[in-house]
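> How does the following fold in three dimensions:
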Amino acid sequence: MSLGDEHDGASAGGGGTGQTRTRLPDSGAGDVYGVYGGARRPARNSRSLITVVGVVVLLIAAIAFANRSGDGDGDGSSSDAPAGRAAAPTAATGVKPVAGKNGTIPSGYAHDEQGAQSAAANYAVALGSDGMFRQDSRHAIVRAVHDPAVVDGLLGRLDTAYSGAFLKNVGLNEDGSAPDGLTFVSRTVPVGTKVTEQTGDAATVEVWCTGLVGLAGEGSTKPVTETWFTLTQKLKWTGNDWKIESSSQKEGPTPVNGDNRASTADEIAGAVAGYGGFTYAR
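Model prediction:
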């Protein structure tokens, strides 16, 4: 799923106040709310072995440098305007990961900048999950991550958006389940977070994400594709935790595709079944 242009003003589901805007690849459905979307870019030509080795060396050096520079125990929290601030590692240094859960979603974040980033990253994971395509789990997710003041209106818009016709366009059954023999994939993976504004009980956090969406299995006409996007979440401190007031989404930043071959539908389905998603993203 992908969060809509603005929660407050959206008229279709998955976006708006907790909704998501999506372009389904080759589905003919146009822009809809509910799935992180984006067409797969064509693969690049193969590069030389020397180039690949060089990239690996650079990655190893970068990881070593990051590990060395991340030994401090500061939490990086500040009420100052974050403009021009250097990017901080997303390891949960300084503040321990939350111990509480609201259903399956972590809760009880620190009332500071790092807590806001952690909340935004985990909420992106939840809102990008396949649970958003089934009414009961969708309601639980939306209630868990949003400011109670916006929940009821958002749920109505989402239920309208996740109509039987929409789910059919995605390739699902009317109840949101996958057809027999196919595995529905909808996962969002945060790559990094950035606080762009924070004042007391309000914070605006950008979450750079990559996502997977599609149907895996033999005969699928909607194969699993990847997409890159940035979510902007406006968070409010309410009920002793960070909650989403509104959110928006934009495409990218998108890296150039690597030289990896595309896996078979069975390999993707096996990976989805064999590798669990994260419940704590930072």
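> C-alpha only now, for contacts and for neighbours.
OK.
> Can you tell me the SS state at V207?
Here V207 takes the strand state, with states given by DSSP: H, G, I helix; E, B strand; the rest coil.
> ok, it - contacts?
By Cα atoms under 8 Å, 6 or more residues apart in numbering, the contact list for V207 reads 120-121, 124, 190-194, 230-233.
> So which of those belong to strands?
190-194, 230-233 (DSSP state E).
> Check those residues and tell me the two furthest apart.
V191 and Q233 (15.2 Å; Cα to Cα).
> quick one: which of those two has more around it?
Higher neighbour count among V191 and Q233: Q233, with 30 against 15, using other Cα atoms under 10 Å.
> Isn't the more buried one up against E206?
Yes. If you go by Cα atoms under 8 Å, Q233 and E206 touch, sitting 6.3 Å apart.
> Now list whatever residues contact both of these two.
In contact with both Q233 and E206: A120, using Cα under 8 Å, 6+ apart.
> Name the SS class of V150, please.
V150 - assigned by three-state DSSP - is helix.
> E245 versus that one, what's the distance?
7 Å (Cα to Cα, to the nearest Å).
> neighbour-wise, which of those two wins?
Just comparing V150 and E245: by other Cα under 10 Å the higher neighbour count belongs to E245, 24 against 18.
> With Y162 as the reference, measure out to that one.
E245 is 21 Å from Y162, by Cα to Cα.
> do G217 as well
23 Å.
> go on, Y275?
27 Å.
> Ok, G108 next?
30 Å.
> Neighbour count: the two, which is higher?
Y162 (25 against 17).
> Would you agree the more buried one is in contact with R138?
No. Taking contacts as Cα under 8 Å, Y162 lies outside contact range of R138: 10.0 Å.
> Do a quick rundown of the strands in the stretch 151-282 of the chain.
Listed in chain order, the strands of the stretch 151-282 of the chain (DSSP state E, counting those that start in this stretch) span 183-199, 202-216, 225-238, 241-251.
> Could I get the ones you listed in CSV, plus columns for distance to L172?
What follows is the strands of the stretch 151-282 of the chain, written out as CSV (distance: least, Cα to Cα, whole Å):
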stretch, distance to L172
strand 183-199, 8
strand 202-216, 9
strand 225-238, 16
strand 241-251, 24
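> and this one, so I can compare the two:
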Amino acid sequence: MSPGDDQGYSDYPETGHTRTRLPETDPYGGAPRRPGRSSSRSLVTVVGVVVLLIAAIAFANRGGNGSETKASTKADKPRATSTAASGTKPVETKSGNIPSGFAHTEQGAQSAAANYAVALGSAEMFNTAWRHQILNTVYAPEVAAAKQSAMDSAYANEKFLANIGLAKDGSAPKGQSFVSRVIPVGTKVASSGTDSTTVEVWYTSLFGLSGETSRNPVTESWYTTTYTLKWADGDWKITDYQQKDGPVPVGRDQTASTADDMTKAVEEYGGFTYAR
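Now for the predicted structure:
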């Protein structure tokens, strides 16, 4: 969704101005102007500038004592940005359909938070059996039971389900597909300790019903969720979370896809295992 040439942007916009070269004459009607000083002086000036430039480069590259050279080299090395990938491979184990077995590191905590956000924002959360498995996998044992009770009450609320167009059992109406997907954009460690880490996950969310008769079409939203994680049972587990809106980018002027195209996309495009 980054701006490109098709949006009308140009690195070198045309100004619409032209330049006209006039004769070397006096603007008040006098004789043509005499040429400047001889070209020899210009040549001397150019040579002098080049010599000074070479001297300046040599001075800048001049090495000092050993400690100064080492410090300078270290400072001049490029630093990895916060958006650079860690290069660590995703985990290869799963608990049900949820990635597990993350590294006991900050990178592992970020990977866990991203994948847990995907699971907690999935359509499977509207199915009781799947919801219980997800909650027991991503939450720490001491809080899983309480979270399960609270979320069962929320997801079984008939008014809530009716508002989003689902049946009492959380299923979509005939001829429609329920879409609930979270796509992480990035993660950030807010605070870190040996066995506890707070991770922020910025993501976009797709939510709604696709189908010709849908009254709740699939829409896009943006959120940041802060997860408090602890190391328990050989993996990172959630103990608490907070959610807020945004940051929200400016939407491009794109035509919404048809209900048929959206349904096909949901059925044909699978998700990912995320690794920081």
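> Could I get the TM-score for this pair?
Once superposed, the chains reach a TM-score of 0.70 (TM-score structural alignment, normalised by the length of structure 2), with 205 aligned residues with a Cα RMSD of 2.0 Å.
> Out of the ones in strands among the contacts of V207 of structure 1, which comes closest to K101 of structure 1?
Nearest member of those to K101 of structure 1, counting by Cα to Cα, is P190, at 19.2 Å.
> Can you find the partner of the closest one in structure 2?
Aligned counterpart of P190 of structure 1 in structure 2: P184 (TM-score structural alignment).
> Quick check: the gap between that match and N157 of structure 2.
From P184 of structure 2 to N157 of structure 2 the distance is 28 Å (Cα to Cα).
> Give me the more crowded residue out of these two.
A direct count of neighbours by other Cα under 10 Å for P184 of structure 2 and N157 places P184 higher, at 20 against 14.
> The more buried one contacts W202, doesn't it?
Yes. The pair P184 of structure 2 / W202 is scored as a contact, 6.0 Å apart, by Cα under 8 Å.
> A129 of structure 2 -> structure 1?
Match for A129 of structure 2 (TM-score structural alignment): D136.
> just N115 of structure 2 next, same as before
Looking across to structure 1 (by TM-score structural alignment), N115 of structure 2 lines up with N122.
> which residue sits closest to its match in space, ignoring its chain neighbours?
A281 (5.4 Å; Cα to Cα, 6 or more residues apart in numbering).
> And for W242 of structure 1?
K236 is the one closest to W242 of structure 1 (Cα to Cα, 6+ apart), at 5.5 Å.
> Check the gap between that neighbour and V125 of structure 1 for me.
From K236 of structure 1 to V125 of structure 1 the distance is 18 Å (Cα to Cα).
> do the same with F184 of structure 1
16 Å.
> contacts for stretch 141-155 of structure 2?
125-126, 128, 132, 135-136, 160-161, 239.
> Could you rerun that using 10 Å?
125-128, 131-139, 157, 160-161, 168-170, 232-233, 237-240 (Cα atoms under 10 Å, 6 or more residues apart in numbering).
> among those, which are in helices?
128, 131-138, 160-161 (DSSP state H).
> Can you tell me which of those is closest to T88 of structure 2?
Distances from T88 of structure 2 to these, taken by Cα to Cα, are shortest for V138, at 21.0 Å.
> Tell me how many other residues crowd the equivalent of the closest one over in structure 1.
Matched by TM-score structural alignment, V138 of structure 2 corresponds to V145 in structure 1. Applying other Cα under 10 Å, we find 27 residues neighbouring V145 of structure 1.
> after the top helix by length along structure 1 comes which helix or strand?
In structure 1, ranked by residue count with DSSP H as the criterion, the top helix is helix 49-69. Next helix or strand after helix 49-69 of structure 1 toward the C-terminus (DSSP states H and E): strand 100-102.
> now that next one: which residue numbers in structure 2?
Going by TM-score structural alignment: strand 100-102 of structure 1 matches residues 93-95.
> returning to what we had before: ok, the closest residue to the match of V138 of structure 2 other than its chain neighbours to A202 of structure 1 distance?
The shortest distance from V145 of structure 1 to any non-neighbouring residue, by Cα to Cα, 6+ apart, is to K243 (5.5 Å). Per Cα to Cα, K243 of structure 1 is found 10 Å from A202 of structure 1.
> neighbour-wise, which of the two wins?
K243 (27 against 20).
> Was I right to think the more buried one contacts Q233?
Yes. Using Cα atoms under 10 Å, K243 of structure 1 is in contact with Q233, at 9.3 Å.
> State the distance from whatever residue of structure 2 lines up with L215 of structure 1 to Y223 of structure 2.
When structure 2 is aligned by TM-score structural alignment, the residue opposite L215 of structure 1 is L209. Distance of L209 of structure 2 to Y223 of structure 2, given as Cα to Cα: 20 Å.
> Could I get the contacting residues of the most centrally placed residue in structure 2?
With distances taken as Cα atoms, centre = their mean, V185 lies nearest the centre of structure 2, 3.0 Å away. Each residue near V185 of structure 2 by Cα under 10 Å, 6+ apart is listed here: 83, 114, 201-204, 222, 224.
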